[in-house]
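Trainee: Give me a model of this one.
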Amino acid sequence: MKLPVFWTETIADLQRFANALNRVRQTADLAAGLLGSLGSIRNQASVVATEDGTGRRYRAIRIPELMIVPPAARQLHPAKTKLERASLQIIYECYEKVEVATRLGGEHFDRIRRADFQVCVKGSVAFGNTSVAVEDHWRIDTHCFEGDSAEPHPWVHYQRGGHAQDQFAQTVGFLPGSCLEKAKFHAGANLCALMQTAPPRVPTPPMDPICAINFVIAQHDGAAWKKLWAIPEYDGVVRKVQEKLWVPYFNMVANGEQRKRLMPFFGAPSPGSS
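Mentor: Now for the predicted structure:
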């Protein structure tokens, strides 16, 4: 089945992007994973799905896990944590056609049905003879506009946590957790732990897989990121997708009426919102 131009170009850009990643040592494993996923991506993009309720047609790709450069081992909690690896999971869904009634401000931008990028960093820390597996999770994803939520969600936002973190927190031995119920401590010991809440959801520009991978590399390893931007092919493909998605986004941010669609916390609550 012949793919539409949008998906043909998207996959070609991913291949050029992966070839550039392969030229820097820190991102060679990521390049191998991305190149190895291209066949699956092409097959997934050949399938057209229909959205419940609206009948709109879309295509979706999912990349279960890409090994990505881990963050610098600075200011870690718990202290003395040894980082082991970092990974990125990708869900990217785009409509077949851009409908005038739902337009936000750009052809590529308006195609996005769902963009979900989940980062997981794994490590371990030892306390005496006991080793504890630790994980950090964050994500950038989209929130559709249908219906109002109790808290206003930006259309695209950064947020700590994610589904993988929820699963990790259910692991036997998770701390703090039920494994402490029969543990013994010195009398009068004061125990404490970090707590995480769902907010805040911080607005970000829209992401496709290339924008998201570039963003994660920049946050995790600035030196490797600078090496990549010195490669003309990397500069060209990342700049191309950023301009397609981000120029119309920032034009919308500058427009008072459109801004509230992207950032519903801008100004007063909408009439009828809970």
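
Trainee: CA atoms for contacts and neighbours, from now on please.
Mentor: Noted.

Trainee: Could you check how far the residue sitting nearest the centre point of the chain is from residue 250?
Mentor: Among the residues of the chain, the one closest to the centroid is residue 117, at 2.1 Å (CA atoms, centre = their mean). As judged by CA to CA, to the nearest Å, residue 117 and residue 250 stand 21 Å apart.

Trainee: Show me what the helix or strand that residue 226 is a member of is packed against.
Mentor: Using DSSP states H and E, residue 226 maps to helix 222-229. In terms of contacts (3 or more CA pairs under 8 Å, 6 or more residues apart in numbering; DSSP states H and E), helix 222-229 is packed against helix 209-220, helix 232-253.

Trainee: If we go by neighbour counts, what in it is buried?
Mentor: 224-225, 228-229 (16 or more other CA atoms under 10 Å).

Trainee: Alongside the first, I'd like the structure of this one:
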Amino acid sequence: MVFSLPDEMERMSAALRREPATQATADALDTNMGRFRSQWTKDRQMRGNQLPLPVPRNQGLHPNGCELQASYLDFQFEWKEEEGTPWRAEYQVRVEGYLDAGETLFDLQDHWRLDTDMYAPSRRTTVDGGNPSKEPHPLFHFQRGGHAQDAFSAADFLPAAPCNIAGVWRGLMQSPGPRIPVIPLDPVLAIDFCLSQNDGTIWRRLRNFPEYFDLVESAQARLWLPFFAQLQDQKFRRTWFGPSMLV
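Mentor: The predicted model follows:
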């Protein structure tokens, strides 16, 4: 499959400009387009940082009373023709907000990611320095957290030890799992997916534009139809689902 991902990103930017809520996303794509083209021409990779997204709707938020300010997408996508599927498809979403608790102001962040297990059994001979994971990692999977969360929680993070706030407090805890298998995304489909999760109303307005709809439909057919066809092969299923897959 030969395609020009930078051309697709230009089409995505033009479609996003039709919706006021995604103007900033389009601006970021245009600003980085030269770098995207250089990366793709050199080694069929594309990496982007701090791509602004509309903030999620104010629904089901924790802690109670918090306000959202911004949302960003970082991504790294790598295509290898001989693989038939992306070699790397990683997307990290960061949502920023705050909680005004009177005399105390809490800086808040949420993080989720679509990740690639670069050290899957089928890849250990080609990735230097990799150690097999203790828990089964699907090749492409959804997971909470990520590098941005590690950086955010490295300093002045509450709750954390040591802590000089007396008494017993309740807080939400996050563990690494579960790692849920997902369909691989290219950057076009990742932007579409993130928009759908952050604000379905904005996403539906975009999909009513023929140029946006056609772009996403084309990307799905290009990436997903061959992927679904390969799921008929047992070896491919085991590669995608990881060690948990037996059939």
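
Trainee: what TM-score comes out when they're superposed?
Mentor: Once the chains are overlaid, their TM-score stands at 0.89 when taken by TM-score structural alignment, normalised by the length of structure 2; 236 aligned residues with a CA RMSD of 1.9 Å.

Trainee: Of the helices and strands packed on helix 222-229 of structure 1, which stretch is the most buried?
Mentor: helix 209-220 (a mean of 18; mean count of other CA atoms under 10 Å).

Trainee: Quick check: it compared with structure 2, mean distance?
Mentor: Average distance, helix 209-220 of structure 1 versus aligned residues of structure 2 after superposition (mean CA distance after the TM-score superposition for structure 1): 0.4 Å.

Trainee: Which part of structure 2 matches that helix?
Mentor: Counting by TM-score structural alignment, helix 209-220 of structure 1 falls onto residues 187-198 of structure 2.

Trainee: Next, the residues that contact that stretch from outside, please.
Mentor: Stretch 187-198 of structure 2 is contacted by residues 8-9, 12, 53-57, 75, 77, 91, 202-204, 216, 219-220 when judged by CA atoms under 8 Å, 6 or more residues apart in numbering.

Trainee: now it, how far from the chain's geometric center?
Mentor: Taking CA atoms, centre = their mean, to the nearest Å, one finds the center of stretch 187-198 of structure 2 at 8 Å from the center of the full chain.

Trainee: Next: stretch 68-86 of structure 2.
Mentor: 7 Å.

Trainee: and if you look at stretch 35-42 of structure 2?
Mentor: Relative to the chain's own centre, stretch 35-42 of structure 2 is displaced by 20 Å; criterion: CA atoms, centre = their mean.

Trainee: Stretch 215-231 of structure 2 too?
Mentor: 18 Å.

Trainee: What range does it cover in structure 1?
Mentor: Mapped onto structure 1 using TM-score structural alignment, stretch 215-231 of structure 2 covers residues 237-253.

Trainee: what's the mean distance for the matching stretch versus structure 2?
Mentor: Relative to structure 2, stretch 237-253 of structure 1 is 1.5 Å off (mean CA distance after the TM-score superposition for structure 1).

Trainee: show me where structure 1 has strands.
Mentor: Shown for structure 1, the strands assigned by DSSP state E span residues 49-50, 57-68, 82-95, 112-127, 130-142, 156-160, 202-203.

Trainee: and those, which is most packed in?
Mentor: The highest mean neighbour count among the strands of structure 1, using mean count of other CA under 10 Å, belongs to strand 156-160: a mean of 21.

Trainee: Quick one: average offset of that strand versus structure 2, please.
Mentor: Averaged out, strand 156-160 of structure 1 is 0.6 Å away (mean CA distance after the TM-score superposition for structure 1).

Trainee: in structure 2, what residues pair with that strand?
Mentor: Taking TM-score structural alignment, strand 156-160 of structure 1 hits residues 140-144 over in structure 2.

Trainee: ok, residues contacting the matching stretch?
Mentor: Stretch 140-144 of structure 2 is contacted by residues 89, 111-117, 174, 176-184, 240-241 when judged by CA under 8 Å, 6+ apart.

Trainee: repeat that for 6 Å
Mentor: 112-116, 179-182 (CA atoms under 6 Å, 6 or more residues apart in numbering).

Trainee: want to try CSV for these, with distance to residue 34 of structure 2 as columns?
Mentor: Below are the contacts of stretch 140-144 of structure 2 laid out as CSV (distance: CA to CA, whole Å):
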residue, distance to residue 34 of structure 2
112, 28
113, 26
114, 25
115, 25
116, 26
179, 34
180, 34
181, 33
182, 30
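
Trainee: which one among these gets closest to residue 164 of structure 2?
Mentor: Nearest to residue 164 of structure 2 among those: residue 112, at 29.4 Å, using CA to CA.

Trainee: Against residue 191 of structure 2, how distant is residue 25 of structure 2?
Mentor: In terms of CA to CA, residue 25 of structure 2 sits 9 Å off from residue 191 of structure 2.

Trainee: what's the answer for residue 18 of structure 2, then?
Mentor: Using CA to CA, one obtains 15 Å as the distance from residue 18 of structure 2 to residue 191 of structure 2.

Trainee: Which position in structure 2 pairs with residue 38 of structure 1?
Mentor: That one, residue 38 of structure 1, aligns with residue 33 by TM-score structural alignment.

Trainee: Give me the neighbour count for that match.
Mentor: Neighbour count of residue 33 of structure 2, defined by other CA atoms under 10 Å: 18.

Trainee: And it, how close does it get to residue 237 of structure 2?
Mentor: Distance, residue 33 of structure 2 to residue 237 of structure 2, using CA to CA: 35 Å.

Trainee: just residue 137 of structure 2 next, same as before
Mentor: From residue 137 of structure 2 to residue 237 of structure 2 the distance is 13 Å (CA to CA).

Trainee: Show me whatever sits in contact with both of these two.
Mentor: Common neighbours of residue 137 of structure 2 and residue 237 are not found (criterion: CA under 6 Å, 6+ apart).

Trainee: Brilliant, that's me finished.
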